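# Whatever this is, show me its structure:
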Amino acid sequence: MTIIKTNNLTKKFGKFTALNQVNLEVNEGEVYGFIGPNGAGKSTTIRLLLGMMKATEGEAKIFGLDAWKDAVDIHKRIAYVPGDVHLWPNLTGGEVIDLFIKLRGDGNKSRREEMIERFKLDPSKKCRTYSKGNRQKVALVAAFASDADLYILDEPTSGLDPLMERVFQECVIAAKNDGKSILLSSHILSEVEKLCDRVGIIREGKMIETGTLGDLRHLTRTNLLVETKLPIIGLSELKGVYSIEVKNRTFSFQVDSEYLDSIVRHVSQFGIVRLESAPPTLEDLFMRHYEGVGGAF
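So this is what the prediction gives:
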């Protein structure tokens, strides 16, 4: 079952096109990683999905409902965490959590207490005293304490320390195991790699790749480190070999995955003493997409 579906979603601000015919699909029970550098269009897409803005062209549907016209009904079933949480300064963290939970009408006190404990949050403090990380914790506790069908998370771990990032990841996995759907927008590639079933890469307002991590591996290269008895000859002439570095008789280089078999056959002639292969990471994939584009992550 499809939970989120956009069809040629376009948003223009005057002459500037922030989103250009974005097609996105998130299925029930999956974690979908939505990645791209800052300014690529991730947050604009999420604002359109949440009904905060109206699309210039195209459509966005959540649970089969129109994201703009049916926003009130949709919001009853979703939990949203932005990347920069702004809270009421005179309320305590606990009061804000209770308010968010009551707005959704599905309060679960034991779940609330469990999440506060797991995220190590002091709910008695006024929000104006919270650091950025603690403000994120308030939003995350409120989200995961509610029984939402869809979690929309826009750079949710911004400001969290590594220990809390791990707690967040455990909460996402638990939600997925309960059959919930998660749209995770992030530029932290290791996070996406650990959690996501499928990934969509957006650049300058356009979707440039979508698929499982396995599907996207063809876009990048495997890292090989080879030590041989004899010096390897002719490596640089082989198709699909890049970035060769040599130290004594140890060669490190990158290989396009489709040429891996022929390249290993070639180097084996020289007597392999050691062979290390590192699978391509999402970071490798991401960097290749953005080579020469500029733009900070």
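# contacts, neighbours, all on C-alpha from now
Fine.
# burial measure for Leu163, as a count.
9 (other C-alpha atoms under 10 Å).
# Which helix or which strand is home to it?
In this structure, Leu163 sits in helix 162-177 according to DSSP states H and E.
# how about that helix: buried residues?
Within helix 162-177, the residues scored as buried using 16 or more other C-alpha atoms under 10 Å are 164-165, 168-169, 171-173, 175-176.
# do stretch 3-13 as well
3-6, 8-11.
# follow-up on the earlier one: of the buried residues of helix 162-177, closest to Gly211?
Checking the buried residues of helix 162-177 against Gly211 by C-alpha to C-alpha gives Lys176 as the nearest, at 18.2 Å.
# The helix or strand Gly133 falls within vs helix 162-177, what angle?
Using DSSP H and E, Gly133 maps to helix 132-145. Orientation check (axes from the mean of the first three to the mean of the last three C-alpha atoms, to 10 degrees): helix 132-145 against helix 162-177 gives 20 degrees.
# Following element in sequence after whichever strand or helix holds Glu59, please.
For Glu59, the host element (DSSP H and E) is strand 57-62. Sequence-wise, the next helix or strand downstream of strand 57-62 (DSSP H and E) is strand 65-66.
# So which elements touch the first helix or strand past that next one going along the chain?
The helix or strand immediately downstream of strand 65-66 is helix 71-75, counting by DSSP H and E. Using 3 or more C-alpha pairs under 8 Å, 6 or more residues apart in numbering; DSSP states H and E, no helix or strand is in contact with helix 71-75.
# how about this one, so we can line them up?
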Amino acid sequence: MRAVLCLSFCLVVPLLWATSSTAAADEERDGWSAAPLGTDRPYFYAEGTPGTVLQDTLSVRNPTDRVLDVRLSGGSWVTLAAPEVDVPARTRADVPFTVRIPDGTPPGDRTATITARASGRTETVRVQLRVGGPRLPALTVEHVRVRGDRIAYELVNRGTTDLTPTLTVRADGVLGPLLDRPARTLPVRLPPGERVALTEPWPGRPEFDAVDVRLTVTAADGTVRAEAGTSARFVPWGGVAGGAGALVAGGALMAVRRLGRRRGHEQPCGHEELAEQLTGAMK
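Reported below is the predicted structural model:
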């Protein structure tokens, strides 16, 4: 029995040693790395204003026993000293690069990357940039329109800082307010120069009315304010027969406007009274 155990141990130990040796060899063969030169920085970090050219160095380490052919690439702001470098065995190659912040870039944080490829493996090093300059908030609301039971609009960040806008919606018909929503924070974050298309639901939208819609958007703790609106005419075309019916409906809508103006500051009438007035106006 002891002979069998000894034989098994003698077979297993060389097998384990061979496996660990193979793993070590694989690690030795593919254990190259790319990182910022110098102290143990996890990524590159730089600050500058638009037009500034920043410099730093990428270090590629090759612990293997053969020459390592490394291909390098960077983002649109990054220019490497060489697109490819041969790193001798058991040494390193230091590759300088520059980062140019384009003119007109708004202040804020930006991220770029440098990619190194060798031996079928890819290493990516992050370049974190902080662009300086005056932080000026500015916002516009544009292209307001009513589409079915929704109010569509666009927000544009025309400043130099990120914005989280707040929206207020109001709609007035001929006889008074139809929609009056208090300010609420929108679930969007607008970076400088960003444009976003949004819609606001309008359940219970009137079927027959002339409506003025106004959107008010604020941001940056209320220091930025923008307004825009549109007009909409709601006519129940499905219940109107032919062109003559359309003219009658249009005339009735105009009559409603006249009635609204004539009433001035009087209290809005009820549905039954409105129906009687509309009938009289259309005769």
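# How close are the two chains, by TM-score?
In this superposition the chains share a TM-score of 0.25, using TM-score structural alignment, normalised by the length of structure 2; 115 aligned residues with a C-alpha RMSD of 5.9 Å.
# Give me the angle between the helix or strand following the helix holding Leu163 of structure 1 and helix 162-177.
Using DSSP H and E, the helix or strand that directly follows helix 162-177 of structure 1 along the chain is strand 181-186. Counting by the same axes, to 10 degrees, strand 181-186 of structure 1 lies at 150 degrees to helix 162-177.
# Can you list the buried residues in the helix or strand that comes right after strand 181-186 of structure 1?
Counting by DSSP H and E, the next helix or strand C-terminal to strand 181-186 of structure 1 is helix 189-195. Neighbour counts using 16+ other C-alpha under 10 Å place 189, 191-193, 195 of helix 189-195 of structure 1 among the buried residues.
# any idea where the helices of structure 1 begin and end?
For structure 1, the helices defined by DSSP state H cover 42-49, 71-75, 93-104, 109-118, 132-145, 162-177, 189-195, 213-216, 260-268, 282-290.
# and the angle from the third one to helix 132-145?
It stands for helix 93-104 of structure 1. Using the same axes, to 10 degrees: helix 93-104 of structure 1 against helix 132-145 is 40 degrees.
# just checking, what packs against helix 93-104 of structure 1?
Packing partners of helix 93-104 of structure 1 (3+ C-alpha pairs under 8 Å, 6+ apart): helix 132-145.
# tilt between the helix it packs on and helix 109-118?
Going by the same axes, to 10 degrees, helix 132-145 of structure 1 makes 150 degrees with helix 109-118.
# before we move on, back to that, with distance to Lys102 of structure 1 as added columns, please give the buried residues of helix 189-195 of structure 1 in a markdown table.
As requested, the buried residues of helix 189-195 of structure 1 are exported to a markdown table (distance: C-alpha to C-alpha, whole Å):
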| residue | distance to Lys102 of structure 1 |
| --- | --- |
| Leu189 | 34 |
| Glu191 | 30 |
| Val192 | 31 |
| Glu193 | 34 |
| Leu195 | 29 |
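# Farthest pair within the residues you listed?
Greatest spatial distance in these: Leu189 and Leu195, 10.1 Å, computed using C-alpha to C-alpha.
# And the helices in structure 2?
2-30, 242-263, 271-282.
# Packed most tightly, which of the ones you listed would that be?
Highest mean neighbour count among those (mean count of other C-alpha atoms under 10 Å): helix 242-263, with a mean of 15.
# Report how many residues lie close to the residue nearest to Glu123 of structure 2 when sequence neighbours are not counted.
Once flanking residues are discounted, Glu123 of structure 2 sits nearest to Ala116: 5.1 Å by C-alpha to C-alpha, 6 or more residues apart in numbering. Residues within reach of Ala116 of structure 2, counting by other C-alpha under 10 Å, total 22.
# ok so, going back, need the helices of structure 2 in TSV with distance to Leu68 of structure 2, can you?
TSV is the format used below for those (distance: least, C-alpha to C-alpha, whole Å):
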stretch	distance to Leu68 of structure 2
helix 2-30	10
helix 242-263	80
helix 271-282	84
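# Would you reformat the buried residues of helix 162-177 of structure 1 as a markdown table and include distance to Asn20 of structure 1?
A markdown table is the format used below for the buried residues of helix 162-177 of structure 1 (distance: C-alpha to C-alpha, whole Å):
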| residue | distance to Asn20 of structure 1 |
| --- | --- |
| Met164 | 35 |
| Glu165 | 32 |
| Phe168 | 31 |
| Gln169 | 31 |
| Cys171 | 33 |
| Val172 | 29 |
| Ile173 | 31 |
| Ala175 | 31 |
| Lys176 | 30 |
